[in-house]
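**Q** sequence and predicted model, in that order:
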Amino acid sequence: MINWLEQLREVAPEAAFLQNEPMSRHTTFQVGGPATLFVEPKTVDELTALAGCCRKKEIPHYILGKGSNLLVGDKGYDGVMLHLGSELAACQVDGERIYAEAGISLAQLAKQACAAGLTGLEFAAGIPGSLGGAVTMNAGAYGGEMKDVLTAVQVLTEAGDLIWLTPEQMRMGYRTSAVPEEHYVVTAAEFQLKDGCIETIKERMAELAAMRRAKQPLEYPSAGSTFKRPAGYFAGKLIQDTGLSGFSVGGAQVSEKHCGFVINRGDATASDILSLCREVAQRVREKFGVELEMEIRCLGEF
C-alpha cells in the first residue's frame, strides 16, 4: 500500500488520500470494510492521471460515486477507491441544456434543473446516486430513464483519452450501458430538457417524493431496488409471492414495505446482505423458475 500511495501521489499530489478508509462511510447500505486506499481527485485531469497510473501499474481500482449501488465485503477492498465527489460536481445551464460533472448527485442535478425552469429530470430527484453511476446503469424511476434526456456523455477511455459519446454509442438499455463492457469512466454528461413552470416541476417532484416515502423503506439503509426486473415480471412481486416479505438473515431483511428492497435493519453485515440476496434468488428460482439478477455490484472480500 505504501508503494501505491507513493506512486499515486506522484501523479496527483493535490488529491486527497486516505488509508484503510471504512467503506461503510461511503455506501448507502452503510456496511463494508476498509479500502486500502481512498482517493478523491479534485479535477478530471487528476482523475485521468490516477486512473492511468492504476492501469499502468496494475493496481486494482474502482470508480466510486455515492455508493448507492455497491456492496463492499466486510473484509474490505484491497485496492484503490477513486471517489468522484463534490470536487467533480460542477453544473452549468445553457438555455434548455445542462452540462454536469459525474460527481453531482441526481437530487442536486434535478434541483438545479428545477431552479432553471427546466422539466425532464423530475424522475431522478429521489434516486440516491451520482450522475456518473446513473449514466453507467441508465438509472430510471417512475417512467423516466437517463437515456430519455441525455444528448452526450463524456468518458475516460482505457487509453486515457477523454471523448464525447452519443446515447446510441453508449448503448443504453435497461439498467445497462457500454461503460462496464468498454471499461469507460463517466466524467460528465449533457442533457436536453424543456422549458417548464417551476411550480409545476416542484409539485411533480414533491408528488414523486411522497410516492417514494409511501412505498419504499427510506427509513432504513439500502441500495434501492436490489434486483433487476426480469422480463415479464416484477422482482418485488415474485419475492412477495414466494412468501419472503420480512425474511431476514442476521441484520439484513427483505423489506415488508417493498419486497424489491433489501434493507439494513441497523446491525447487518455485508455477508448478511449477500447471503440474504442469494437465498431470495434461490427460492424464487425454485418456486417460479425465474432468475433474479442483482442490480447491486459486489466488491471486495466477504
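**A** Sure, I can see it.

**Q** going by C-alpha atoms from here, please, whenever you check contacts or count neighbours.
**A** Noted.

**Q** what about the strands in the stretch 1-150 of the chain?
**A** Residue ranges of the strands in the stretch 1-150 of the chain, as given by DSSP state E, counting those that start in this stretch, are 16-22, 34-40, 61-64, 70-72, 77-83, 91-94, 97-101, 118-119, 140-141, 144-145, 150-156.

**Q** can you check what angle separates the second one from strand 16-22?
**A** Going back to what we said before, that points to strand 34-40. For strand 34-40 and strand 16-22, the angle between their directions (axes from the mean of the first three to the mean of the last three Cα atoms, to 10 degrees) works out to 160 degrees.

**Q** now do strand 34-40: distance to the chain's middle.
**A** On the basis of Cα atoms, centre = their mean, to the nearest Å, the separation between the geometric centre of strand 34-40 and that of its chain is 18 Å.

**Q** deepest-packed of the strands of the stretch 1-150 of the chain, please.
**A** Burial among the strands of the stretch 1-150 of the chain, expressed as mean neighbours by mean count of other Cα atoms under 10 Å, is greatest for strand 70-72, which shows a mean of 27.

**Q** out of everything not next to it in sequence, what's closest to Val262?
**A** The shortest distance from Val262 to any non-neighbouring residue, by Cα to Cα, 6 or more residues apart in numbering, is to Val254 (4.6 Å).

**Q** now the one you found: how far from Leu276?
**A** Summarising the geometry, the distance separating Val254 from Leu276, computed by Cα to Cα, to the nearest Å, is 8 Å.

**Q** mutual contacts of these two, please.
**A** Taking Cα atoms under 8 Å, 6 or more residues apart in numbering as the contact criterion, the common neighbours of Val254 and Leu276 are Ser248.

**Q** more crowded one of those two?
**A** When neighbours are counted by other Cα atoms under 10 Å, Val254 and Leu276 differ, and Val254 comes out ahead with 27 against 21.

**Q** does that one really touch Phe261, like I thought?
**A** Yes: between Val254 and Phe261 there is a contact at 6.1 Å, judged by Cα atoms under 8 Å.

**Q** could you count how many residues lie near Glu10?
**A** Counted with other Cα under 10 Å, the neighbours of Glu10 add up to 13.

**Q** ok, structure two:
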Amino acid sequence: MLKKEDFEKFPEMTVEFDSPLSEYTFTRVGGTADFLAFPKSNTELLEVIALARETDTPITVLGNASNLIVRDGGIRGLVILLEKMAQVKIAGYTIESQAGAKLIDVAKIAQEQALTGFEFACGIPGSIGGAVFMNAGAYGGEISQVLASVKVIDEQGNISNLSADEMKFGYRHSIVRDKNLIIVSAKFELKSGDPQQIQNEMNRLNNLRASKQPLEYPSCGSVFKRPSGHFAGQLIQEAGLQGKRIGGVEVSKKHAGFMVNIDEGTASDYEALIAYVIEKVKANTGVTLEPEVRIIGEKL
C-alpha cells in the first residue's frame, strides 16, 4: 500500500491525504480518499499509476465526478482526478482533448473553430474521459457519433489507441468499463459549420436544459437509463414519486429523472431513494429501472 512519503517522488503534483471527496463530486456526497492525486501530464499519470501498482494499491480514476455517487465510506487506495489534464488541440476538423477537459469547454472551442457536431455536449457537466467511458449523450447526440479514437492505459501500464469501432459503444457503455482501461485522451472528427449557427444551437440546447433540469441543486445528472419503449422520468412521475424524499435527497419536482441533494444528503440517502424508486416503478408498471449513475466506494 502507498505511503505519504512515496509521493515525495512527485514534487510538482498536487496530492491530498484523507481528502473528502464530497468537495469534488457534483452530488456533494462521498467519504474520504486515502490518497487523491492530480497529475498534470501523461508522464505523471503513468508514473503514479506504476507506483500504485508496485505497492498493490487500488486505483480509482475520476474525470469530473459528475454522473457519479461516491459512498459515504469513501474510496480506499489512490484516487486520481484528471481535471488538470485538460489540454485541447485542433488540427483541421479534428479535436484532440485530454481526458480531464470539460465537455462544455470543448464544445465552446469547437464553436469558436467553426466545427459542428459537438453541440449536443454543450451543457453536459462532465469530462471528456467520463463522457467517452459511458458514451454520454443528450438531445439526440452521443460521443460515439463523433469519436475517432481514444488513447488508453491498460492494467499492465501500456498505452494504446482504440478506434471508435474497437470501443464497442452501446447505450451509456463502452469497452473501457469492461476492460478496466484508463482514458488518457480522445480525438473527435467534426465538420465545418457556421459559428453563429453552432452558437444558436448551443443556446437552444442550454435553454432547454435550464428549463427542464434542476440545475440549481447538486445532483448526479440523469439517474436511470432509458428503458426500452419508455422514459424513466415519465415512469417515475406516473408512480407519484416526484418530491419523494429520503434524508436530504429528493426526486426532483422539476424533472423526475433527477435526484437532488436539497439538505445535506448522503450517499446512503441516494442509494435508498434509488432502490425505493426502482421498487415502486416496478410495482406500478412492471418495468425495472436500471441506474445510469455509477455508484462506487465503500459503505459506512
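**A** Yep, that arrived. Since this is a predicted model, take the numbers as computed values, not measurements.

**Q** ok so, going back, please give me every residue in contact with the counterpart of the residue nearest to Val262 of structure 1 in structure 2.
**A** Structural alignment places Val254 of structure 1 opposite Val251 in structure 2 (criterion: TM-score structural alignment). If a contact means Cα under 8 Å, 6+ apart, then Val251 of structure 2 has 241-245, 257-260 as its contacts.

**Q** neighbour-wise, which one of these leads?
**A** Each of these was scored for neighbours by other Cα under 10 Å, and Met259 scores highest at 29 neighbours.

**Q** can you tell me the helix or strand for that one?
**A** Taking DSSP states H and E as the definition, Met259 of structure 2 sits inside strand 258-261.

**Q** so what does that strand touch, helix or strand wise?
**A** If you count contacts as 3 or more Cα pairs under 8 Å, 6 or more residues apart in numbering; DSSP states H and E, strand 258-261 of structure 2 packs onto strand 219-222, strand 249-251.

**Q** burial measure for the nearest residue to Val155 of structure 1 once chain neighbours are set aside, as a count.
**A** Taking Cα to Cα, 6+ apart as the measure, Val155 of structure 1 lies nearest to Val186, with 4.4 Å between them; neighbours along the chain are not counted. Summarising burial for Val186 of structure 1: neighbours were counted as other Cα under 10 Å, giving 26.

**Q** what separation is there between the counterpart of Val186 of structure 1 in structure 2 and Lys151 of structure 2?
**A** Val186 of structure 1 maps onto Ile183 of structure 2 when the alignment is built from TM-score structural alignment. Spatial separation of Ile183 of structure 2 from Lys151 of structure 2 under the definition Cα to Cα is 6 Å.

**Q** repeat for Val293 of structure 2
**A** Distance check for Val293 of structure 2 against Lys151 of structure 2: by Cα to Cα, it reads 24 Å.

**Q** kindly report the same for His173 of structure 2.
**A** When Cα to Cα is the yardstick, His173 of structure 2 and Lys151 of structure 2 sit 17 Å from each other.

**Q** kindly report the same for Lys3 of structure 2.
**A** Lys3 of structure 2 sits 29 Å away from Lys151 of structure 2, going by Cα to Cα.

**Q** Ile49 of structure 2 too?
**A** 16 Å.

**Q** who's in contact with the alignment partner in structure 2 of Val31 of structure 1?
**A** Correspondence of Val31 of structure 1 to structure 2, assessed by TM-score structural alignment: Val29. Residues in contact with Val29 of structure 2, defined by Cα under 8 Å, 6+ apart, are 21-23, 69-72, 265-267.

**Q** same check on Glu46 of structure 1?
**A** With contacts defined as Cα under 8 Å, 6+ apart, the neighbours of Glu46 of structure 1 are 11-12, 15.

**Q** off-centre distance for the strand holding Met259 of structure 2?
**A** When distances are taken as Cα atoms, centre = their mean, strand 258-261 of structure 2 is centred 16 Å away from the chain's centroid.

**Q** got the buried residues for the very next helix or strand once past it?
**A** Once strand 258-261 of structure 2 ends, the next helix or strand along the chain (criterion: DSSP H and E) is helix 267-285. Of the residues in helix 267-285 of structure 2, those scored as buried under the neighbour-count criterion (16 or more other Cα atoms under 10 Å) are 267-271, 273-274, 277-278, 280-282.

**Q** of these, closest to Arg53 of structure 2?
**A** The closest of the buried residues of helix 267-285 of structure 2 to Arg53 of structure 2 turns out to be Ala267 (Cα to Cα; 28.4 Å).

**Q** residue contacts, the aligned partner of that closest one in structure 1?
**A** Under the alignment defined by TM-score structural alignment, Ala267 of structure 2 is paired with Ala270 of structure 1. Contacts for Ala270 of structure 1 were tallied using Cα under 8 Å, 6+ apart; they are 31-32, 71-74, 302.

**Q** distance to Gln19 of structure 1 added to those, as a markdown table?
**A** Rendered in a markdown table, the data for the contacts of Ala270 of structure 1 read as follows (distance: Cα to Cα, whole Å):
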| residue | distance to Gln19 of structure 1 |
| --- | --- |
| Val31 | 17 |
| Gly32 | 15 |
| Leu71 | 19 |
| Val72 | 16 |
| Gly73 | 17 |
| Asp74 | 16 |
| Phe302 | 20 |
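
**Q** perfect, that will be all.
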